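Undergrad: Fold the following for me, if possible:
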Amino acid sequence: MASSPTPSADSRNRAAALREALATRVVVADGAMGTMLQAQDPSLDDFQNLEGCNEILNVTRPDIVRSVHEEYFAVGVDCVETNTFGANLAALGEYDIPERVFELSESGARIAREVADEFTAATGQQRWVLGSMGPGTKLPTLGHAPYTRLRDAYQSNAEGMIAGGADALLIETTQDLLQT
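TA: Have a look, this model is predicted:
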């Protein structure tokens, strides 16, 4: 496992501002990522022949991912989620690319961070990036995969998103407390 990235002063300031906003007002986040990506009809080449692996678009078609974030910020959301829901050992393992967890997590967060910073600069309204951590399909409680292997991959997922500029991590739709 890599060592945890040290957050910059800007990152710490954004995180503190996000905590303050969450404590004092309604903070609006974006909606669906996958359906917005699919609506742009990416080709099989865009997926590097890994049909349905939306996270690969972070490196092959960052313009598509960027456009989704731009659309959400343009209508006024405060936060966007990274295109990293499936950037975990189980999901990427189904495509035989589990070693790309960090790469796809970092690139997904970097794209969102760039767009968030552009909108913050243009409007003066702080925008945030939520690092999306999806559950995958392997449940450690049921013995589908060793806990330590899943833990290490989720750590790589989190480290990639932090390195890419995520302000917070969002653990989504898990169904196994050990997985969470």
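
Undergrad: Please count neighbours and contacts with C-alpha atoms only from this point.
TA: Will do.

Undergrad: Remind me what the lengthiest helix in the chain packs against, helices and strands.
TA: Looking across the chain with DSSP state H, the single longest helix is helix 101-123. Packing contacts for helix 101-123, counted by 3 or more Cα pairs under 8 Å, 6 or more residues apart in numbering; DSSP states H and E, involve helix 57-60, helix 62-74, strand 79-81, strand 128-133, helix 147-164.

Undergrad: let's go with 6 Å and repeat that
TA: The contact analysis (3 or more Cα pairs under 6 Å, 6 or more residues apart in numbering; DSSP states H and E) places helix 101-123 against helix 147-164.

Undergrad: one more to line up against the first:
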Amino acid sequence: MASSPPFPSADSRTRVSALREALASRVVVADGAMGTMLQAQDPTLEDFQQLEGCNEILNLTRPDIVRSVHEAYFAVGVDCVETNTFGANHSALGEYDIPE
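TA: Predicted coordinates:
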């Protein structure tokens, strides 16, 4: 038996609605170079779980670093930030032998 797809929460629908309204009425500013900002935090090889350069692993090992980058972008007025999952795909993570 297949499960039904999850429905967005009321909070999620509110955010989507606000984003659509903003997109319809003005230029929306997104964040910039996530990887560069993460690297500027000087994560250690231990932070990368010995997978140097695998920024996506920082979501698990150092969410504080990822959060600080988001906060820095919001502090200068961006409207939205990415989730630091740009390289979270089978091909890119396969380079680190962790495609699963």
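
Undergrad: Superposed, what's their TM-score?
TA: The TM-score (TM-score structural alignment, normalised by the length of the second structure) is 0.92; 98 aligned residues with a Cα RMSD of 1.4 Å.

Undergrad: Let me know the secondary structure of Arg13 of the second structure.
TA: Here Arg13 of the second structure is recorded as helix under DSSP: H, G, I helix; E, B strand; the rest coil.

Undergrad: mind listing what His52 of the second structure touches?
TA: His isn't right for residue 52 of the second structure; it's Glu. With Cα atoms under 6 Å, 6 or more residues apart in numbering as the criterion, the residues that contact Glu52 of the second structure are Leu45.

Undergrad: Look up how far Glu94 of the first structure lies from the alignment partner in the first structure of it.
TA: Using TM-score structural alignment as the criterion, Glu52 of the second structure maps onto Glu51 of the first structure. Glu51 of the first structure sits 11 Å away from Glu94 of the first structure, taking Cα to Cα, to the nearest Å as the criterion.

Undergrad: Next: Gln155 of the first structure.
TA: Using Cα to Cα, we find Gln155 of the first structure at a distance of 19 Å from Glu94 of the first structure.

Undergrad: likewise Ala168 of the first structure?
TA: Using Cα to Cα, Ala168 of the first structure is found at 27 Å from Glu94 of the first structure.

Undergrad: Neighbour count: the two, which is higher?
TA: Remark: of Ala168 of the first structure and Glu94, Ala168 carries more neighbours, 20 against 13, as counted by other Cα atoms under 10 Å.

Undergrad: hang on, isn't the more buried one packed against Leu130?
TA: Yes: taking contacts as Cα atoms under 6 Å, Ala168 of the first structure lies within contact range of Leu130: 5.0 Å.

Undergrad: State the distance from the residue nearest the centre of the second structure to Gln41 of the second structure.
TA: Nearest to the mean C-alpha position of the second structure, counting by Cα atoms, centre = their mean, stands Thr83 at 1.3 Å. The gap separating Thr83 of the second structure from Gln41 of the second structure is 17 Å, by Cα to Cα.
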